[in-house]
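Student: Here's a sequence, model it:
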Amino acid sequence: MSQTPLLDRALVEEATKKSGLLWVRGTGPARALWHVWLDGAAHLIGDGPGEQPFPGLADGGTAEVTVRSKDKGGRLVTWSAAVRELAPGTEEWEAAVAELKGKRLNAPDAERMTERWARECRLLRLTPQGAPGTLPDGSLAAVPLATPATTRQPVPAALPRLLLKRGRRAGK
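Tutor: Reported below is the predicted structural model:
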């Protein structure tokens, strides 16, 4: 038996575990999505109010997952995934949500987050299929997707002086 499939699987698992974001492409453009790795698959929560959207990912479909390096941000590996939606309340759903809850940053309702996820969101399991693909030679750069998010306004001109003045006062 060849060791290549085992090494491929180990590469996918280790790279995906360590990366905070995955680039996932279903039927639409690729999106950066946060996830957790659990029981041999990546788990994503979203498609609800205030959560990450993942259009183009459907139960029973497939997706292309690109994993980036946590250190340098470059592509490490690309793999094909079978997409399966987990039903709320199942043992598998509860285990995945327990892991995801610890990784969710800035949740507006941390105490009731899991109930909201069960009511309003989808939990997807992306299971690797076959061997990882080869990385493309090009950059794959694309125009950013439209979003309602906005950037911060420029820092007020007086702010640096105020901060410096406060620092001098504390040093006396």
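Student: can we go C-alpha only for contacts and neighbour counts from here?
Tutor: OK.
Student: Could you report the neighbour count for Pro29?
Tutor: Applying other CA atoms under 10 Å, we find 14 residues neighbouring Pro29.
Student: how near is it to Pro55?
Tutor: 9 Å (CA to CA, to the nearest Å).
Student: To compare with the earlier structure, here is another sequence to fold:
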Amino acid sequence: MTPALLDRALVEEATKKSGLIWVRGTGTADRALWHVWHDGAAYVVGGGPGEQPLEGLADGGTAEVTVRSKDKGGRLVAWTAAVSEVAPPSSRLRSDRGDPHHGELWETVAAELKAKRLNAPDGEAVTGRWARECRVLCLAPVEVHTEMPEGSLAARPVETPATTRHPIPAALPKLLLKRKRKRG
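Tutor: The predicted structure follows:
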């Protein structure tokens, strides 16, 4: 096998097995995105209300993708991706491309994404909402970066209003202590 085929196989296997990929679009910080791997590319959905943000990822642009190990969290491989938007059936984008199979690809990829989507607020109707309000993007590998960078790649997390840190309710220690006494 040639080095190019080995690199391609590494990208595919690592990306398939990873739950998240780290993507840096134009002018944005690295962002963790959940995805599916289909026919040699990673597909992501987002950009709409309640979905993952896709800032900096534009149709026809490029993005830097880093895949990390599920076990250790270390970088396995990085690659440059060509970004293209996959249009849903009966979409304005589909007629612009002139590709009758583009809508079929969207349906196939959307079904795979739906299977991986955790806690969708609209359940089975999620693909309809994605077709109306979100974007499905294809991140196709263009160039594999096999050299490891020097130093740490640690970065500050992206600012978000989401939080898991709140002061504990005042009554909680008392309730927990009461439960221990009943058991003991």
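Student: check contacts around the spatially most central residue of structure 1.
Tutor: Centrality entry for structure 1: nearest residue to the mean C-alpha point is Trp34, 1.6 Å, by CA atoms, centre = their mean. Listed by CA atoms under 8 Å, 6 or more residues apart in numbering, the contact partners of Trp34 of structure 1 are Gly20, Leu21, Leu22, Leu44.
Student: Look at the counterpart of Arg122 of structure 1 in structure 2 and say how many residues are nearby.
Tutor: Aligned by TM-score structural alignment, Arg122 of structure 1 pairs with Arg135 of structure 2. Arg135 of structure 2: 19 surrounding residues under other CA under 10 Å.
Student: Would you check that Arg135 of structure 2 makes contact with Gly48?
Tutor: Yes: between Arg135 of structure 2 and Gly48 a contact is recorded at 7.5 Å, counting by CA atoms under 8 Å.
Student: Mind telling me what element Gln48 of structure 2 is part of?
Tutor: One correction, residue 48 of structure 2 is Gly, not Gln. In this structure, Gly48 of structure 2 sits in neither a helix nor a strand according to DSSP states H and E.
Student: Please report how far the nearest residue to it once chain neighbours are set aside lies from Ala110 of structure 2.
Tutor: Closest residue to Gly48 of structure 2 in three dimensions, ignoring its sequence neighbours and counting by CA to CA, 6 or more residues apart in numbering: Cys134, at 4.6 Å. As for Cys134 of structure 2, its distance to Ala110 of structure 2 is 11 Å (criterion: CA to CA).
Student: Neighbour count: those two, which is higher?
Tutor: Ala110 (24 against 20).
Student: List the contacts of the aligned residue in structure 1 for the more buried one.
Tutor: Under the alignment (TM-score structural alignment), Ala110 of structure 2 pairs with Val97 in structure 1. Residues in contact with Val97 of structure 1 (CA under 8 Å, 6+ apart) are Thr114.
Student: how about a cut-off of 10 Å?
Tutor: Contact partners of Val97 of structure 1, counting by CA atoms under 10 Å, 6 or more residues apart in numbering, are 36, 43-45, 88-89, 91, 103, 113-114, 117-118, 123.
Student: How about Thr27 of structure 1?
Tutor: Counting by CA under 10 Å, 6+ apart, the residues that Thr27 of structure 1 touches are Pro55, Gly56, Leu57, Ala58, Gly61, Thr62, Ala63, Glu64.
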